[in-house]
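In: Using only what follows, build the 3D model:
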Amino acid sequence: MTRFDASTAATRIELVADAIAAHRERGSPYTTITVEPTDTDRELGHGAPWVQYFDGTVALDCTEYELEQLKSLCSEFSSFSIEELVEPEEAEGTHARLTARTDDERVAQFVDRVFQDVFDRPASYRLWVTDI
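Out: The predicted structure follows:
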């Protein structure tokens, strides 16, 4: 891979699909996709939202509100199902693991929508692949 960020829907989806393919080819433990934190993230004491992909699994941390948005998004993407929700005592929020029974491009479309619909990013947000 030669590029690691994108800011249009088409280029973000292509980048995430390429990152998943590179992760698989390299046999790495996971790939991490993130965005810049907003002022709201900082006010809440959160870092930048992130999504990880590994072995057909999409993982992310979310607030109670974001979890409800994630559940709603899964109703639009029938090939994704929430498999595990962990609420650590020492942290606020929930760690969600979803099973993705689909191809890389559909996973990439889902990830793009997660950042927009769950993490409330605008259509022009910039996505970064930080680990492959």
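In: Every contact and neighbour count from this point should use C-alpha atoms.
Out: Fine.
In: Which single helix of this structure contains the most residues?
Out: Secondary structure of the chain per DSSP state H: the longest helix is helix 9-26.
In: gap between that one and the chain center?
Out: Relative to the centre of its chain, helix 9-26 is centred 12 Å away, using CA atoms, centre = their mean, to the nearest Å.
In: Sequence B follows; please return its structure for comparison with A:
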Amino acid sequence: MTRFDAADTAERRKLFAEAVLAHRNRGSQFCTIEVDPADAPGVNADDEEPAPVPWVQFAEKTFNLDCTDAELDRLKGLLDDFPECRIERIERPEEAEGANVRITARSDANRLGQFADRALQVTFGLDDDYRAWVTQV
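Out: Predicted coordinates for the structure are as follows:
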């Protein structure tokens, strides 16, 4: 991979697909995609404890992300558009607000890139021009 961020739909999806391919080709543990803090709702660098930046990880055939109950409802609604993706497990640790969600996804890298983009945008209420970074491959 030669670039690590993108801010329009087509470029983000291409970037995410390339990250999935790089992850697979390298046999890495996982790849991580993070929303740019400047585009993340509720994230303010001046806050003592800013809201966490939305992220999604992909490993083998599984996406992983943390979300609130409202965000989880939006994510579940999105799955109707992606029949190759299904929620495998939802964990609700006592010490955390919200849930950790694992989604099994069996598809090609391009479709997985589309899902990652839509999951971030819909789940976390991001604008069409949000910037995302591949932070680990």
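In: that older thread, can you list the helices and strands that the longest helix of the first structure packs against?
Out: With contacts defined as 3 or more CA pairs under 8 Å, 6 or more residues apart in numbering; DSSP states H and E, helix 9-26 of the first structure has these neighbours: strand 5-6, strand 31-35, helix 104-113, strand 127-131.
In: at 7 Å instead, please
Out: Under the contact criterion of 3 or more CA pairs under 7 Å, 6 or more residues apart in numbering; DSSP states H and E, helix 9-26 of the first structure touches strand 31-35, helix 104-113.
In: Kindly provide the distance from Gly113 of the second structure to Leu120 of the second structure.
Out: Applying CA to CA, to the nearest Å, the value for Gly113 of the second structure to Leu120 of the second structure is 11 Å.
In: cool, and Thr9 of the second structure?
Out: Per CA to CA, Thr9 of the second structure is found 12 Å from Leu120 of the second structure.
In: Which one of the two is surrounded by more residues?
Out: Taking other CA atoms under 10 Å, Thr9 of the second structure and Leu120 do not tie; Leu120 has more neighbours (22 against 17).
In: what secondary structure does the counterpart of Arg86 of the second structure in the first structure sit in?
Out: Correspondence of Arg86 of the second structure to the first structure, assessed by TM-score structural alignment: Ser81. Using DSSP: H, G, I helix; E, B strand; the rest coil, the structure places Ser81 of the first structure in strand.
In: quick one: contacts for the most centrally placed residue in the second structure?
Out: For the second structure, the residue nearest the mean C-alpha position is Val56 (2.9 Å; CA atoms, centre = their mean). Applying CA atoms under 7 Å, 6 or more residues apart in numbering to Val56 of the second structure gives the contacts Thr32, Ile33, Glu34, Phe63, Asn64, Leu65.
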